[in-house]
Every structure is written in structure tokens, then in C-alpha cells.
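>>> turn this into a structure:
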Amino acid sequence: MSIWGFEAIGTRWEIVADEPLPASELVAVTAVIARFDAEWSRFRADSVVSRLRAHGGAVPAPEDATVMLELYRELSTATGGAVNPLIGAGLEALGYDADFTLHPGEPQAAPRDWERMLRLTSSELTLREPATIDIGALGKGRLVDLVAETLATVPGRLIVDAGGDLRVRGGSARVGLEHPYDPTSAIGVVEVADRALCASAVNRRAWGDGLHHVLDARTGRPVRTWAATWAIADDAMHADAIATALFFDGGAELAARWGVDWVRMSTDGRAEWSHGFDGELFGTEPAP
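Below you'll find the predicted structure:
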């Protein structure tokens, strides 16, 4: 077994394969991640997102814009506007900005009319006025899928793991569901076979009292009801999207429509899960 570990997009990656990856595959993966980061990172001054934040206007459409924005429309509709790709300014207002100031100001809701402001054609992505795009609801999952697709010819079992958001091909992996309040323990385990698992939790990217990266776009405030979510889908982008949607009303219904299995844990320690989830949970009470 070969494990290639590296840092990218602010998280630790591990790519597990039966045999060491050829140098050409390593170069290809590095190029895919670099391209995605240069287009979508709000932490880079030279990214496409940063150019739009400063001036608005039109830019050549990034490769992944169509598939990601289509999913955002479904997420936004299902959650009553709680998920919104223009939530970036809300994160910055609370201190989660490009300089990582972590000094919170007043909460800032995302523009409710984001579909009017952010328009896409076959050739251009247009932001009608300056705003901050943040694709955190599904972007890492999309990148996990792109890396897995880049390694499509690698034989045997392959695991692409980006900080716990992972996709397994050609076999299975037993994955622990990390307890959101105790990273040394798990609330359960699940076998992921030729699918993807993504998670989100309020203890990840958290700062200050009650401040974390999962915001309700309608208010700009961090969510309070759910502490952690896990979603299992055929691809990582849909798993990542549902892991976000599950923090809000409508998320479970969207998961059912997409055929995604899931678990979520409330801030008072109770668990809720989908009918199709076939993992094992430890010491958690069902949510009412």
C-alpha cells in the first residue's frame, strides 16, 4: 500500500493506492488542485473569486462553474435560502477572512437575490456587483472528485482523502465518524465502498465563542441546532453538499431525493440518521 500525503487548499490530503503513484500522476493531481485553487479560493488575491469580489463584472467561466452553481440552486431552494454561494462576505464579517483576522464584527446576511447577481453563460461568469463567492458548501467535494477522476487509470483500490472528505474506488474503507466535541473518539463507524463520504462539523474552522464556518446565509449567523453531519453519496460533491444542507430544514428531504445516506448529531448529543445508513453508531440517543 502506498500513501501520498500533502497539504493543499488549507487541509491535509492523503491518496492511498495499492502501488506508488507514477510521477506523471502526481504532476497531474498537483495541476488539477492548483487550477481549482486559482479559480475558487477567496484567500488568494490573484484568484478569479478575488477579482470578482473587488470589481464585479465578467470573467471567463471557470471549468466547474456550471456543475457547482446548478447544485447551489438546488441547495438554496431546498433549504429556503440558508445555503448561498455569496456567503463569503458573511464569513469575512465574522473574522474568517483572507488574513485570518478572526476578529468578529456584526453578522452579515448573504444577498437573497444571488441568482440575479451571479450569472453564468457558456463562456462567462458574471457578478453584477462586487460580492464574495464562497463555495465551501460543496467545493472540497468537487475537488476530491476531480482528483479521483484524474487518477482513473490507477489500478486497484484508490482512496482520495481531503481532511476527512473522501472518495473510495475499487474497494472499501472503514471510516470513523469523529465526535465533534472530542476528536480522539468517534460516534460510530461506516464502511464506504465505491462511494464518497463527506463530513462537516462546528468544531472545524471554529474561532471565538460559538463562531464557526457553517453560517445561515439568511442571517449571517453560525448555526446552533446541529453540531456535525456526515453524508455518503456516489460522488463527493453531492456528499459534501448534503453534509452542508443537513444543518438546515430541508436537508434531509433533499438527501432522500438524491439517494444520499446520512447521519447528523445535534448540539445536545442526539443523533438522527437516514433509513439507508448501514453503519454503526455508539452511545448516541435518537433525536426526537
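>>> from here on, contacts and neighbour counts on C-alpha atoms
Noted.
>>> so which bits of the longest strand seen in the chain are buried?
Longest strand in the chain, counting residues (DSSP state E): strand 182-193. Neighbour-count burial for strand 182-193, counted by 16 or more other Cα atoms under 10 Å, picks out 186-190, 192-193.
>>> now stretch 114-123
Buried residues in stretch 114-123, counting neighbours by 16+ other Cα under 10 Å, are found at 114-115, 117-118, 120.
>>> please apply the same query to stretch 233-242.
Judged by neighbour count using 16+ other Cα under 10 Å, the buried positions of stretch 233-242 are 233-242.
>>> neighbours of Arg35, how many?
13 (other Cα atoms under 10 Å).
>>> cool, Gly279 as well?
The burial count for Gly279: 17, using other Cα under 10 Å.
>>> with adjacent residues omitted, what lies nearest to it?
Of all residues not flanking Gly279 in the chain, Val190 sits nearest, at 4.1 Å (Cα to Cα, 6 or more residues apart in numbering).
>>> between the buried residues of stretch 114-123, which is nearest Gly171?
Leu120 (37.5 Å; Cα to Cα).
>>> circling back to that earlier point, restricted to helices, list the buried residues of stretch 233-242.
Using DSSP state H, the members of the buried residues of stretch 233-242 that fall within helices are 236-242.
>>> need those in a markdown table (columns: distance to Arg73).
Listed next are these as a markdown table, based on distance: Cα to Cα, whole Å:
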| residue | distance to Arg73 |
| --- | --- |
| Ala236 | 18 |
| Met237 | 14 |
| His238 | 13 |
| Ala239 | 16 |
| Asp240 | 15 |
| Ala241 | 11 |
| Ile242 | 13 |
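>>> can you map out the helices along this protein?
Taking DSSP H as the criterion, the chain carries its helices at 23-40, 48-55, 65-78, 88-93, 114-117, 139-150, 236-245, 251-258.
>>> one more to put side by side:
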Amino acid sequence: MTRGASPPWEFEAIGTRWQVQTPHVLGPDVRTAVRGIVEDFDRAWSRFRADSLVTALARGAGAVPLPRDGAAMLDLFTALSAATAGAVNPLVGGPLARRGYDPAYGLVDTGAEAAPADWADRLAWDAGRLTLTAPAVIDVGALGKGRLVDLVAAAVNGPVVVDGGGDLIVRGMTQRIALEHPYDTSRAIGVWEVTDAALCASALNRRAWGDGLHHVLDARTGEPVRTIAATWAVAATTMVADAAATALFFDGGPAFAAAHHVSWVRMMTDGCVEWSPGCRADLFLGADSVES
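As a prediction, this is how the structure comes out:
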């Protein structure tokens, strides 16, 4: 907690622990507004809820009202998919469920399946409608939590740190953030000082189960990523930082980050660390670490 700040407001939402830290205790009106924002987002985008819009689309092709976040997120998905040659795909929900990351958290692997490569032809977002021409399961995990962090921060007037389980934004203050080692959570590979920016992290040791199974799939094959262990990205918004942290698990990640003005660090599964030109993270580097 930042010195001089009030105790953080903590709550559970979208499957993770949240903290909202401000200099003064948040009033009930702000807390009610934040809870409403989180509920609206979850009801729209959660594939784990039977009453969500994406679950309704998964049951059969058709259209639902376009959530207010839909255009921003799916436009960025278009850039993500292009940069990663299709490795990131918003219709990856079905392949994730097959590998065990299903709405019931069955964690039983029933085999790899690629996401529809023609997702941009199947999925449309215009005229106030979100439309699928064939049944599929939308999963916005590549950038959705980042989008929600931005929305929560916007609901708080004044300095704030919003931490949505590893995706966080800092407004009106400075935070020094440890970059957790993916193979030893008691250690860090460095620290990053963040002021008026967002930092997102993703790692293979989070949401992992079974024999090498985890939440980062290559949508082209349905197989888990094997070469990158963890990524960290700093950007002006949490949605962009979250998207970059996902992209960095694939070959096109650095190009996506550069195009969106993102600084980054990533650790390979062999222990090598790479970082972007001009990255200001304070890294505890070994001989096998290189600027990308």
C-alpha cells in the first residue's frame, strides 16, 4: 500500500482478487458505481455465466446488443490477430474449454482444437449489434480484464491504483511494482516504477492445470504456448497493456507493442529475458538476457 493512502478496497470479481487504492476512503456511491460496471461487463462478456451475452451467442448463431466495450475491444483484437498471424483470436473459448478451462472448471483435457481462423468473417460488431454467423465461444481474455480495469479507474475521481489480479493502472501517483519470477513466486526478476500508466503481467504459472496446460493457447493449433514463460507490458491504458502482454507470447508481439507504444519485458522458458528498446524496468539480469 502507498504511504499515506487509505487501506485498499478489496473485492472478488471475474474470478480474481481486486484492489482499489486511493488517498481517501471511497464513498458508497463510487463503490456502487464500480460494482455496477463490473457486473455489466461480466454479464456481457463472461463465458462462465449462463446468462451472459457471449453464452447466448454460443448456444446458436445470431445477434445480441453490442456492449459499450465491444467495438474498442474487438477492433484491438483485429490488430492483435494480424500481428500474431492468427495466434490470438477472440473465438478461442471453445478450444480453451476442450483443454479443461470450461465454465464448470472441469480441468479435463479432451484434446486440442484450433479456433476458427475466419473469425473476422463470422463475427461482426456494428449497428449496435454483436453478431455471429456460426455458433462459437467468444473469449476476450486477451485484453478484456485490462479494459475492465480502465473502466473501474475512470469511475474513481482523483489519484488511484486499480489492480485487477496482475493487470493494474496507476493514476496521479507512482508505484514500484515487482516483476514476479514465474518459477519462484518468492522472487522477482526486476522492478518497474510506473507513473500515470498501466502495467499488465501474464505468466504460464497462473491459471495452469494438468500436464503443461495453461490459459495461453495458440488459437491456430489449440496447443499451449511452450517457449515464453511470462510477459510484462506498460502502456497508457490497461487494455492496450493487456493486449500487448498477450501478444508477447508470440513472434509478432514485439511488433504489436512497438505499433501501440508499449514498453515490455518477457522471460523465456529457458530463463532468458528480453526487453524492448528504451525499457525503464530495473531488471536483475543474467548473462543470457538481451535487449530485443
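>>> that older thread, among the helices of structure 1, single out whichever gets nearest to Thr267 of structure 1.
Closest approach to Thr267 of structure 1 among those (Cα to Cα): helix 236-245, 15.4 Å.
>>> packing partners of the closest one?
In terms of contacts (3 or more Cα pairs under 8 Å, 6 or more residues apart in numbering; DSSP states H and E), helix 236-245 of structure 1 is packed against helix 65-78, helix 139-150, strand 165-169, strand 196-201, strand 226-233, helix 251-258.
>>> right, so these: which one is the most enclosed?
Compared across those, strand 196-201 shows the largest average neighbour count, a mean of 27 (mean count of other Cα atoms under 10 Å).
>>> which part of structure 2 lines up with that strand?
Aligned by TM-score structural alignment, strand 196-201 of structure 1 falls on residues 198-203 of structure 2.
>>> before we move on, the earlier item: how about the helices and strands packed on helix 236-245 of structure 1 in TSV, adding distance to Pro180 of structure 1?
Converted to TSV, these look like this (distance: least, Cα to Cα, whole Å):
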stretch	distance to Pro180 of structure 1
helix 65-78	24
helix 139-150	19
strand 165-169	15
strand 196-201	6
strand 226-233	6
helix 251-258	19
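>>> give me the contacts around the match of strand 196-201 of structure 1.
Outside stretch 198-203 of structure 2, the residues that touch it by Cα atoms under 8 Å, 6 or more residues apart in numbering are 146, 166-170, 182, 229-238, 241-242, 245-246.
>>> quick one, what contacts Gly158 of structure 2?
Residues in contact with Gly158 of structure 2 (Cα under 8 Å, 6+ apart) are 22, 171-172.
>>> list the contacts for whatever residue of structure 1 lines up with Val30 of structure 2?
Structural alignment (TM-score structural alignment) places Val30 of structure 2 against Glu25 in structure 1. Applying Cα under 8 Å, 6+ apart to Glu25 of structure 1 gives the contacts 150-151.
>>> and Glu25 of structure 1, how far from Val147 of structure 1?
10 Å (Cα to Cα, to the nearest Å).
>>> distance from the chain centre to stretch 65-72 of structure 2, please.
Taking Cα atoms, centre = their mean, to the nearest Å, one finds the center of stretch 65-72 of structure 2 at 17 Å from the center of the full chain.
>>> can you tell me what Leu179 of structure 2 aligns to in structure 1?
By TM-score structural alignment, Leu179 of structure 2 lines up with Leu177.
>>> what is the neighbour count of its match?
For Leu177 of structure 1, the neighbour count with other Cα under 10 Å is 23.
>>> and Ser292 of structure 2, by the same measure?
Using other Cα under 10 Å, Ser292 of structure 2 has 12 neighbouring residues.
>>> mind listing what it touches?
274-277.
>>> out of those, who's the most crowded?
Trp275 (22 neighbours).
>>> translate that one into the numbering of structure 1.
Using TM-score structural alignment, Trp275 of structure 2 lines up with Trp273 in structure 1.
>>> so its match sits against Val263, correct?
Yes. Trp273 of structure 1 lies in contact with Val263 (Cα atoms under 8 Å); the separation is 4.2 Å.
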